[in-house]
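Engineer: dropping a prediction and its sequence here:
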Amino acid sequence: MRPTLVLAVVAAAQFIVALDISIVNVALPQIRDALGFSGAALPWVVNAYTVALGGLLLLGGRLGDLFGRRRLLVGSLALFALASLAGGLAQSSGQLIACRALQGVAAAGLAPAALALLSTTFPSGPERARALAVWAAVTAAGGAVGVLLSGLLTELASWRWVLFVNVPIAAGALLAARRALPRETAAPRPGRLDLPGALLATGGATALVFGVLRAGSDGWGSPSALATLALAVVLLALFVSVERRSVQPLVRLSLLGQRRLAAANVTMALLCSGQFAAFYFVSLLLQETLGYRPVEAGLAFLPFCAGIVLGATAATRLLPRHGARALVVPGALLAAGGLLWFGTAGAGDGYLTALLGPMVLTSAGLGLCFVPVTGAATGGVAPREAGMAAGVANASRQIGGAIGLAALVAIGQPPALAVGAALMVLAAVAALALG
């Protein structure tokens, strides 16, 4: 097994997952007009993907542990390509929403399989830190490139290409995975899937993400949001009860009880709450306040990617000598300062004077954080539970980001950027337990 090829496959898989969170956003008006979406149904072009991804991440991580990460990665890439092709060919709103949900199902297998392969391929230390830096960079780049590609493809071709573009990427990653990853030998007794736990975790996580999305659109006091969030609490409480008694749990609760791992996941959730808010509100600021066209807004985000890469590169070099806490605490505080700076921008301000500085400051701070936090969330576990840890880490990122974004959307701009900064400060406090 060649580690460089494995890293390329992992990076491609994670890039696709991040790309499709944002790639349809700019194309939504064209999608609405072409397929006759109602105003209430249109957000589900985005939400169908998010709900399926967030709800199935824990299950995806455990399936990789039990039945093979290569099998899960290859199968998920194939499903992602097929769902993207079908979505691009969709002739009705229902067909497109179903295809976006299938993309989310595939992404829920891709993300934990890719991260588990990274953590089991690269030994702890500088090699893993460098690999995690690549993972962090492509995660950030996927979101920003999604905005850029959405604008370019919609203006120059058709909204259908925001889905078609996934097909060659997924197909290329699929061919590389078949060559780079060794075939797994079937274990005599691969283990039994904790079906009750899987159903409760999937239902609870799905209800939580769905409830947060409803709260963001209908208000936190709306009956639909409150009922769905109450259902999520009940299902997740039952999940904890079942896992305590399970012989082969979907998530071993004692794993979550480890201080370093728990702190890493709390920190990840808080960081991503602020990051998701930064993408959302800065995108609105560029287009609605400063009057940028979609392509211009996408190009304006490129320094954000550069800042993540710079921060992640610095973290790779500094982590072995200084440890996670020494990087995450100042990194989160830098990101908080960047978000506060963003909040001062107004309609008369220029890009270079009011946006470039806070964009680089926020992204560099996040880049400093993601490598050590991801390493802490997936390190120190047995190889047979790497998928479990990766599933929890990805769920913390996705669900934390969804909850934070919905809450901040309800608050509205500009106070939301100040609240986002406060979330970054809380992340710095949580990171004190990383050691």
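Structural biologist: That came in fine, so what should we check first?

Engineer: please count neighbours and contacts with C-alpha atoms only from this point.
Structural biologist: Will do.

Engineer: could you point out which element follows the helix ranked longest in the chain?
Structural biologist: Across the chain, the helix with the greatest residue count (assigned by DSSP state H) is helix 126-156. Counting by DSSP states H and E, the next helix or strand C-terminal to helix 126-156 is helix 161-164.

Engineer: centre of the chain to that following helix, how far?
Structural biologist: Chain-centre distance of helix 161-164: 20 Å, with CA atoms, centre = their mean, to the nearest Å.

Engineer: list the buried residues of the helix or strand just after that helix.
Structural biologist: Per DSSP H and E, the first helix or strand lying C-terminal to helix 161-164 is helix 166-180. Neighbour counts over helix 166-180 (16 or more other CA atoms under 10 Å) mark 166-167, 169-171, 173-174, 176-177, 180 as buried.

Engineer: A further structure is provided below for comparison with the first:
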Amino acid sequence: MKLLVTCAAQFLVVLDVSIVNVALPAMRDDLGFGATGLEWVVNAYALTFAGFLLLGGRAADLYGRRRTLIAGLALFAGASLVGGLATAPGVLVAARAAQGLGGALLMPATLAILTTTYPEGPKRARAIAVWSAVGAAGGAAGSVFGGLLTDLLSWRWTLLINVPIGAAVIVAALLVLDPGRDGAGRRLDVLGAVTATAGLSALALGVTQTALVPLLVGLALLAVFVAVQARVARQPLMPLRIFRSRAVTGANVVILLTGAAGFAMWYFISLYLQNVRGYGALTTGLAFLPHTFAIIVAARLAPRLMTRFGVRPLVVLGALVAAAGFAWQSRLTVDSGLVTGVLLPGVVMTFGIGLTFTPLAAAATTGVERSDAGLVSGLLNSSRQVGGSIGLAALATIAAGQGVAGYGRAFEVAALTLVAAAAATLLLPGPRASTVTARAPRTDQGFLRRSRANGRGSEIKARPFALDRRKNP
């Protein structure tokens, strides 16, 4: 039941992203967005989501995962209500930013609940795979529901639908999840969260506007964030010690690069199908179903492939398959057929991306202390969102004013980004480097006493399954 509740919360967050993508043209026409303002309906959410994910992850560790999940759901649903009733572009963008904050509270809690409920090994890998697949299903449902609601009712219902769903998940969380409270009495590093979010927002604004001043301000604020974490914060939002782990560092670099390419795909294809091909919102949503089905299949296959081949080879394979799909998609023209021009390259792109997240999440959370589970979960999701928001801003700038040719150029850059992600897997530890010393559980005390009697010592060596394929033949 815990898996069901956490997956439902994950479903809600991803549902909202895909619903809004399909409804973007209707929002633009109704509220009068400018030529460069529409992307901020996506980026306002993505940036606050990314900037506060660390805060959300730490809050889950300190104040309880159930409590943080419910607070995030309540904020997310309330902001959805405001956004659905918006009458001006600024109100909608502000509501989307508030949704991002709510999502930042609840998503790390969902992954932290899984990693503290299921032990390291195949069970955790399968749980993460289900979590990833449900997120992909949310993308499919969002595309279809977004088109259906926009065509039959209004784009406003793409946001208002979150209110009853959020309420239902809150009730389920109250009934199912444990009300534990870890780290009580410690304070959150709000200054760190604010400087991180402001820095990322300024950086994205500078990329979007091709302006030097916001870029410099963003970099300066991010430098302040690092200084705060290292020297000022008594209980830092992102303790820099976490990066001593090659698994954590490597997984975050790779997922940042894959996110930079992956987010832009949905944005550009949605605009292409509606603005160039003249499809309605519902038809566009249905056209995304093969993309999402490919992610679900890949996520379900990933645990088996990971056990057989290991983390690094699987991530390299996924990144290169996705890069091939993006290179194919870059050949898009006004006259491209739907199947060969959109659906088939889209399936290749999403299948490759779907292969990467489960092994990266398993690698990053292997060997992590229970008290840091929310932090690592938040950091991993933050890297994906940061990559996605900055990548979308950069690629939208590359494509601006060039029509379909601009979309193709953006897909070319995304393909190169995924090749870089494949190369970045060298940062991940190899099988031998993953060996750690672990204390045996109490049920093994008899075995250890017998081992001591035979002179074999009191410790055992354990290799995390996700980083050593020999653990699970």
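Structural biologist: Arrived safely. These numbers were taken from a predicted model, which means no experiment stands behind them.

Engineer: residues of the longest helix of the first structure that come out buried?
Structural biologist: The neighbour-count check on helix 126-156 of the first structure (16+ other CA under 10 Å) flags 128-154 as buried.

Engineer: circling back: farthest-apart pair in the buried residues of helix 166-180 of the first structure, please.
Structural biologist: The two members of those with the most space between them (CA to CA) are 166 and 180, at 20.5 Å.

Engineer: any idea what residue 317 of the first structure aligns with in the second structure?
Structural biologist: Using TM-score structural alignment, the partner of residue 317 of the first structure in the second structure is residue 304.

Engineer: residue 110 of the first structure too?
Structural biologist: By TM-score structural alignment, residue 110 of the first structure lines up with residue 106.

Engineer: same check, this time on residue 71 of the first structure
Structural biologist: With TM-score structural alignment defining the correspondence, residue 71 of the first structure maps onto residue 67 in the second structure.

Engineer: mind checking how far stretch 229-236 of the second structure is from the chain centre?
Structural biologist: Averaging C-alpha positions (CA atoms, centre = their mean) puts stretch 229-236 of the second structure 26 Å from its chain's average.

Engineer: in that stretch, which residues are buried?
Structural biologist: Applying 16+ other CA under 10 Å to stretch 229-236 of the second structure flags 229, 233, 236 as buried.

Engineer: correct me if wrong: the last one contacts residue 192.
Structural biologist: Yes - A contact is recorded between residue 236 of the second structure and residue 192 when judged using CA atoms under 8 Å, the distance being 7.4 Å.

Engineer: which residues are common contacts for these two?
Structural biologist: 228-229 (CA atoms under 8 Å, 6 or more residues apart in numbering).

Engineer: name the helix or strand for the match of residue 71 of the first structure, please.
Structural biologist: Per DSSP H and E: helix 65-84 holds residue 67 of the second structure.

Engineer: average offset of that helix relative to the first structure?
Structural biologist: Its matched residues in the first structure lie on average 1.6 Å from helix 65-84 of the second structure after superposition (mean CA distance after the TM-score superposition for the first structure).

Engineer: check which helices and strands the helix or strand that comes right after that helix is in contact with.
Structural biologist: Scanning forward in sequence from helix 65-84 of the second structure by DSSP H and E, the next helix or strand is helix 89-117. Counting by 3 or more CA pairs under 8 Å, 6 or more residues apart in numbering; DSSP states H and E, the packing neighbours recorded for helix 89-117 of the second structure are helix 2-31, helix 39-63, helix 65-84, helix 122-152, helix 373-399.

Engineer: tell me which strands and helices the helix holding residue 67 of the second structure is in contact with?
Structural biologist: For helix 65-84 of the second structure, the packing partners by 3+ CA pairs under 8 Å, 6+ apart are helix 39-63, helix 89-117, helix 157-160, helix 162-176.

Engineer: distance from the third one to the first structure after superposition?
Structural biologist: The reference is to helix 157-160 of the second structure. Mean deviation for helix 157-160 of the second structure: 1.1 Å (mean CA distance after the TM-score superposition for the first structure).

Engineer: what range does that helix cover in the first structure?
Structural biologist: Mapping helix 157-160 of the second structure onto the first structure (TM-score structural alignment) gives residues 161-164.

Engineer: buried residues in that stretch?
Structural biologist: Buried residues in stretch 161-164 of the first structure, defined by neighbour count with 16+ other CA under 10 Å: 161-164.

Engineer: with distance to residue 220 of the first structure added, can I get those residues in CSV?
Structural biologist: Listed next are these as CSV, based on distance: CA to CA, whole Å:
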residue, distance to residue 220 of the first structure
161, 35
162, 32
163, 32
164, 36
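
Engineer: circling back: give me the neighbour count for the match of residue 317 of the first structure.
Structural biologist: 14 (other CA atoms under 10 Å).

Engineer: give me the mean distance between the helix or strand harbouring it and the first structure.
Structural biologist: Per DSSP H and E: residue 304 of the second structure is located in helix 289-309. Its matched residues in the first structure lie on average 1.3 Å from helix 289-309 of the second structure after superposition (mean CA distance after the TM-score superposition for the first structure).

Engineer: with stretch 344-364 of the second structure instead?
Structural biologist: Looks like 1.3 Å for stretch 344-364 of the second structure (mean CA distance after the TM-score superposition for the first structure).

Engineer: what range in the first structure matches that stretch?
Structural biologist: Counting by TM-score structural alignment, stretch 344-364 of the second structure corresponds to 357-377 in the first structure.

Engineer: ok so, going back, pick out whichever of the buried residues of helix 166-180 of the first structure sits closest to residue 299 of the first structure.
Structural biologist: When those are ranked by distance to residue 299 of the first structure (CA to CA), residue 166 comes first, at 20.0 Å.

Engineer: am I right that the closest one is in contact with residue 84?
Structural biologist: Yes - taking CA under 8 Å as the definition, residue 166 of the first structure is a contact partner of residue 84 at 6.3 Å.

Engineer: what does residue 78 of the second structure correspond to in the first structure?
Structural biologist: Taking TM-score structural alignment, residue 78 of the second structure has residue 82 as its aligned residue in the first structure.
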